[in-house]
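Enquirer: using only what follows, build the 3D model:
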Amino acid sequence: MAITSANQLELLQTAEAVAREKMIDPALVVEAMEESLARAAKSRYGSEMDIRVSIDRKTGRATFTRVRTVVEEEELENYQAEMTVETAKQYLDDPKVGDTYVEEVPPVEMGRIAAQSAKQVILQKVREAERDRQYEEFKDRAGTIINGVVKREEYGNVIVDIGAGEAVLRRNEKIGRESYRPNDRIRVYIKDVRREVRGPQIFLSRTAPEFMAELFKMEVPEIYEGIIEIKAVARDPGSRAKIGVISYDSSIDPVGACVGMRGSRVQAVVNELQGEKIDIIPWNEDMPTFLVNALQPAEVTKVVLDEDAERIEVVVPEEQLSLAIGRRGQNVRLASQLTGLDIDIMTEEEESARRQAEFEERTKLFVDTLDLDEFFAQLLVAEGFTNLEEVAYVELDELTVIDGVDDETAEELQARARDFIEAQNAKALEAAREMGVEDSLVQFEGLTPQMIEALAKDGVKTLEDFATCADWELAGGWTVVDGERHKDDGVLEPFGVDLEEAQAMVMTARIQLGWVDPEDLASEEDDAEDADADDAGETEEAPA
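Expert: Predicted coordinates for the structure are as follows:
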């Protein structure tokens, strides 16, 4: 193949045809052709030469040039593409390092192998350009719904034609009982768009909670306009779903708007999701109230929220238990996903038995430690006392309000409680010292002897050890693994130390050791307060 006047225009025509077919810039195809011709020329003239090809965008004429760069004499390595300043004087006036000398060379005759190589270069460049265009088109469309046509199925994954390329609906992103045949039309949610080595990968979903939210946005104008907001969605794809909605217009009922006239709006979503039943629940900032709504149709007797543990206890009548849990635990699982809380459901009888067990345990504590008879110990528990510290250090009036307890009896109770606590403290401290705990940790303010003993058992025996602890190691926390929350036990968690207290103690230890400068700490806090104040000011000015 020779680049002659007969086929010069063919280059441009071919470039435009390929660009039109692949929907990419014709200039990218021409650049690919230039590169492929340059490679072919190098195989003819020598790979060490810097051969460049320029195709005129109007006439299609291909110009082959050899470029030589001026370098320092000691840096000269490639005699075919570089030359020294002295050599360059033959070709250039007053040459300097970095200058280039360009001379035109004859076009090459492309043999079969060179032509095949050129074709591969062009195809590769076109593919890269096509992938870039596809990624740029879809990267901002993640989180939206798109219509496509099923092309084929591979190992359970559905390949979908989305117009400008192909996307993948993985097996675990399909609604259970759905099956597709080639050329079926399908509505899907663009879950993720990634740029990978083999090109952009577009991942679709029909099981994502966001898919349901987007479907409601399409069916309910109030959601699209922002009058109603979807606050949370939980799905058991193809079976049941719960969706929490709130209205920012008091005259509009969010549940009624989502249901529509005679259920028309919600039914459209249900039909798209293969008959998935949808519970629409009014959102409430008060989590216990929202949870009661989320567990419908079951009736709830009582709710107890533990915010630190992100856990909630729900008490229901015996006959409502199976309804609250749902088939295979579906109802309570969806309510848990919707609220983001772990839910413990128990019947009234189970709660009563648990409370009775707690009552007996506390009664036994007071009987054993304060040398009281069972009746007197029960009086203390009934008044709300749960541990010895409360008895030892409360005001006397809180004890004298108990029937049969005068000042003298109250003082005796407190003396017994304090004696027992001091004995326990001395025992714990002795055990800690035997394990090698240093005075620096014993004298640290805020740690009780029992806490020091627990730290020693965990290998924390010096103030330096304590200062290196993370707050969650002391106070405990929660870790999410594969969507499930797992409890991390803290060393000081049994003593009621929360994350904030743990952070404060660790920071105090670091300051005492000189690891942290209190002035730097104060400066950071001031900066944070200023930033918060600025944010608040912007928020206040926004409506104006």
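
Enquirer: from here on, contacts and neighbour counts on C-alpha atoms
Expert: Fine.

Enquirer: after the longest strand along the chain comes which helix or strand?
Expert: Longest strand of the chain, by residue count under DSSP state E: strand 185-196. Proceeding N to C from strand 185-196, the next assigned helix or strand is strand 199-205, under DSSP states H and E.

Enquirer: in the helix or strand F466 falls within, what's buried?
Expert: Secondary structure from DSSP H and E places F466 in helix 463-467. Across helix 463-467, burial judged by 16 or more other Cα atoms under 10 Å covers 463-464, 466-467.

Enquirer: with stretch 234-244 instead?
Expert: If you call a residue buried by 16+ other Cα under 10 Å, then stretch 234-244 has these buried ones: 234-238, 240-244.

Enquirer: over to stretch 273-291?
Expert: Under the neighbour-count criterion of 16+ other Cα under 10 Å, stretch 273-291 has 273, 276-283, 287-288, 290-291 buried.

Enquirer: gap between the two ends of stretch 431-441?
Expert: One end of stretch 431-441 sits 14 Å from the other (Cα to Cα, to the nearest Å).

Enquirer: let me fix that: stretch 86-104
Expert: 22 Å.

Enquirer: which residues touch that stretch?
Expert: 63-72, 85 (Cα atoms under 8 Å, 6 or more residues apart in numbering).

Enquirer: quick one: it to chain centroid distance?
Expert: Distance of stretch 86-104 from its chain centroid, counting by Cα atoms, centre = their mean, to the nearest Å, is 58 Å.

Enquirer: which strands and helices lie in contact with the helix or strand hosting A15?
Expert: Element membership of A15, judged by DSSP H and E, is helix 8-22. Counting contacts by 3 or more Cα pairs under 8 Å, 6 or more residues apart in numbering; DSSP states H and E, helix 8-22 is packed against helix 26-45.

Enquirer: could you also give me the structure for this next sequence, so I can compare it with the first?
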Amino acid sequence: MEMFENLKNVIEQVGKEEGIDKAILIEALEDAMLTVARKHFGFHRDIEAKWSDETGEIQLYEFKTVVDDLFDDEIEISTEEAHKLDPDAQPGDSIGFKMDSMELGRIAAQTAKQVIIQKVREAKKDIVFKEYNNRKNEVVTGLVRKVERGDIIVDLGRTEAIIPRREQIPGEIYKAGDRIQGVILEVHDISRGPQVVMSRADEIYLIKLFEMEVPEIYENIVTIRAAAREPGVRAKIAVSSKDADVDPVGACVGMKGSRVQSVVSNLRGEKIDIVPWEEDPVRFVCNAIAPAEVSRIRLNEAARTMELIVGDDQLSLAIGKKGQNVRLASKLSGWRLDITSESDILRRTESGKIPLRMIPGVGDANAEVLAGQGFEIAETIMNATDEQLSSVTGFSFDQMKNIRNRVLLYTEERARTLSSLKNRFRHEVDSMEFIDTLTDRQLELLKIPGVGLKLVRHLKISDIETVDDLLKCSSDDLASKLALSDDEAALILQTAKQFIEKREAQSVEEKLENLKALEQGILDMSLDEQPEDELEPETKSLESGS
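Expert: Take a look at the predicted model:
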């Protein structure tokens, strides 16, 4: 058959040009010939196809069972005929002989050709998949073929890759024919061939760029221990050195910043902070929050949280533009970070000067009795030992502990609410001045979900300064005072009522426990560039109208 002539040369040529192993091609040819032979001669016949390296062709062999009484000559052979092929043949033996492949004809040859083409295609796909799967986390360069629905299709030579929109650096624009670089993130084996996913936004790409630029990293003298990115804007990496004589930060920066600048140019101007790694998490977080300087840290190892206390002049630097710095430091260190200024800490301390009679749940009569025994302000209760509390006349130890818990709850909630507001509106002079005028009762209004600073301002103008004042209003009255629709006013009142009922149903201990959620809220609000956007949709119409 013409199709199977010079197969040896064909195998060598295809193997060389396509990079396919000779054994894979031979196996494909054997499978193809066997498929055609069975289709032509019948599937009930025992046929095998074997490659002959000597003749350079696929040879067909048929096997028949030796029998004394011949019944089916397509699967059996008589003992007499078998002895002509093998004198030692015995009944029950299987004896094989070469078949004439020329009988297969032209149609069978075309079928074989299609099977071979399919096998070769599958082999090529498998080779490409294995090649790129072994190159995960490797930096590659290709040409942009096209941009499709925001995804960039890249020609890597042997295959195509895709850079999804989420893996691109925001603001970058590419067109067909542009060269583009990225790291191989994933390789998927799909029906139409391997799909290579590249990334320019992943931390791995940043790390690989430094490996390419810094010989000390490639030689494993300097190690990048952690990395965090906000692609196209800012990144942080933490580095350490195995050699005491090699400064890891200096090695990454390079002479006059040459090495880090080379990385920055690949990332289209992304600012990169390089900080030294420390095993001690407190020291490391202090490095990670740079360029801000930390005064002191309050650590909660169980919750993996840290409260970083910074000077007032360092607060905006520690938080960073739109909360960038603290987010990156948190991601780099693996700890949840809360930034608090020295003035907020001082304000918390000042909360201890509040008279006991002003704290909800203590009562004027109890406050007067306690004042007569030296407990006149919150600070005295908070600093008292259990022994001092147990010796108070007229109160049991459990009653005094309950009063202390109420004092702690009130002062902590007050301090943290003020802290969140100061962080949240630190760039708005008018809002900061308004916050300073708020009474403790007005601060309570801000704890109601959906009630923001602008709404409190409107309520104050309408002589609604406490939660009780708000609940005394009817929905019609509130709608009239605040220029709201009846539905909006009713929703505010319903939310406030539900909030108060929920708080009253909780014990003091449960409220103290819930301060953890308030603490998370402080961090979230301190990172919010546009705080008023957090208001619930139902109250936004009022907020935007101020």
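
Enquirer: ok so, going back, ok, so of the buried residues of helix 463-467 of the first structure, who is nearest V121 of the first structure?
Expert: Using Cα to Cα, A467 comes nearest to V121 of the first structure of the buried residues of helix 463-467 of the first structure, at 60.4 Å.

Enquirer: didn't the closest one look like it was pressed against Q503?
Expert: No - A467 of the first structure is not in contact with Q503 according to Cα atoms under 8 Å; the separation is 10.1 Å.

Enquirer: and K321 of the second structure, how far is that from R234 of the second structure?
Expert: Separation of K321 of the second structure from R234 of the second structure (Cα to Cα) stands at 10 Å.

Enquirer: an error on my part: the question was meant for V147 of the second structure.
Expert: According to Cα to Cα, V147 of the second structure and R234 of the second structure sit 26 Å apart.

Enquirer: L328 of the second structure too?
Expert: 8 Å.

Enquirer: D155 of the second structure now?
Expert: D155 of the second structure sits at a distance of 29 Å from R234 of the second structure (criterion: Cα to Cα).

Enquirer: give me the element R362 of the first structure is part of.
Expert: Using DSSP H and E, R362 of the first structure falls within helix 348-370.

Enquirer: pull the distance from that helix to the chain's centre.
Expert: 42 Å.

Enquirer: report the buried residues of it.
Expert: 348, 351, 359, 362-367, 370.

Enquirer: do the same with stretch 49-66 of the second structure
Expert: Across stretch 49-66 of the second structure, burial judged by 16+ other Cα under 10 Å covers 49-51, 56-66.

Enquirer: end-to-end on it?
Expert: Stretch 49-66 of the second structure has its terminal residues 21 Å apart, counting by Cα to Cα.

Enquirer: with respect to M261 of the first structure, which of the buried residues of stretch 234-244 of the first structure is nearest?
Expert: So of those, ranked by how close each gets to M261 of the first structure (Cα to Cα), first place is I243, at 18.5 Å.

Enquirer: aligned against the second structure, show me the partner of the closest one.
Expert: Residue pairing (TM-score structural alignment): I243 of the first structure is matched to I237 of the second structure.

Enquirer: and for V121 of the first structure?
Expert: That one, V121 of the first structure, aligns with V115 by TM-score structural alignment.

Enquirer: let's verify that match: helix, strand, or coil?
Expert: helix (DSSP: H, G, I helix; E, B strand; the rest coil).

Enquirer: for it, what are its contacts?
Expert: Contacts of V115 of the second structure (Cα under 8 Å, 6+ apart): 28, 32.

Enquirer: if we use 10 Å, what do you get?
Expert: For V115 of the second structure, the contacting residues are 28-29, 31-33, 35-36, 109, 121, by Cα atoms under 10 Å, 6 or more residues apart in numbering.

Enquirer: what do you get for L459 of the second structure?
Expert: By Cα under 10 Å, 6+ apart, the contact set of L459 of the second structure is 442, 445, 453, 465-466, 469-470, 478, 481-482.

Enquirer: F466 of the first structure now?
Expert: Contacts here follow Cα under 10 Å, 6+ apart; on that basis F466 of the first structure touches 441, 455, 459-460, 474, 505-507, 509-510.

Enquirer: just the buried ones from these, in PyMOL syntax?
Expert: Selection command for PyMOL covering only the buried members of the contacts of F466 of the first structure, criterion 16+ other Cα under 10 Å:
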select buried, resi 441+455+460+474+505+506+507+509+510
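
Enquirer: switch the contacts of F466 of the first structure over to a markdown table; also include distance to G199 of the first structure and secondary structure.
Expert: Output for the contacts of F466 of the first structure, formatted as a markdown table (distance: Cα to Cα, whole Å; DSSP: H, G, I helix; E, B strand; the rest coil):
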| residue | distance to G199 of the first structure | secondary structure |
| --- | --- | --- |
| L441 | 58 | helix |
| L455 | 53 | helix |
| G459 | 51 | coil |
| V460 | 51 | coil |
| L474 | 47 | helix |
| M505 | 51 | helix |
| V506 | 48 | helix |
| M507 | 48 | helix |
| A509 | 52 | helix |
| R510 | 50 | helix |
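
Enquirer: in a markdown table, list the contacts of F466 of the first structure along with distance to E538 of the first structure.
Expert: Formatted as a markdown table, the contacts of F466 of the first structure follow (distance: Cα to Cα, whole Å):
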| residue | distance to E538 of the first structure |
| --- | --- |
| L441 | 46 |
| L455 | 46 |
| G459 | 49 |
| V460 | 46 |
| L474 | 38 |
| M505 | 35 |
| V506 | 35 |
| M507 | 32 |
| A509 | 37 |
| R510 | 36 |
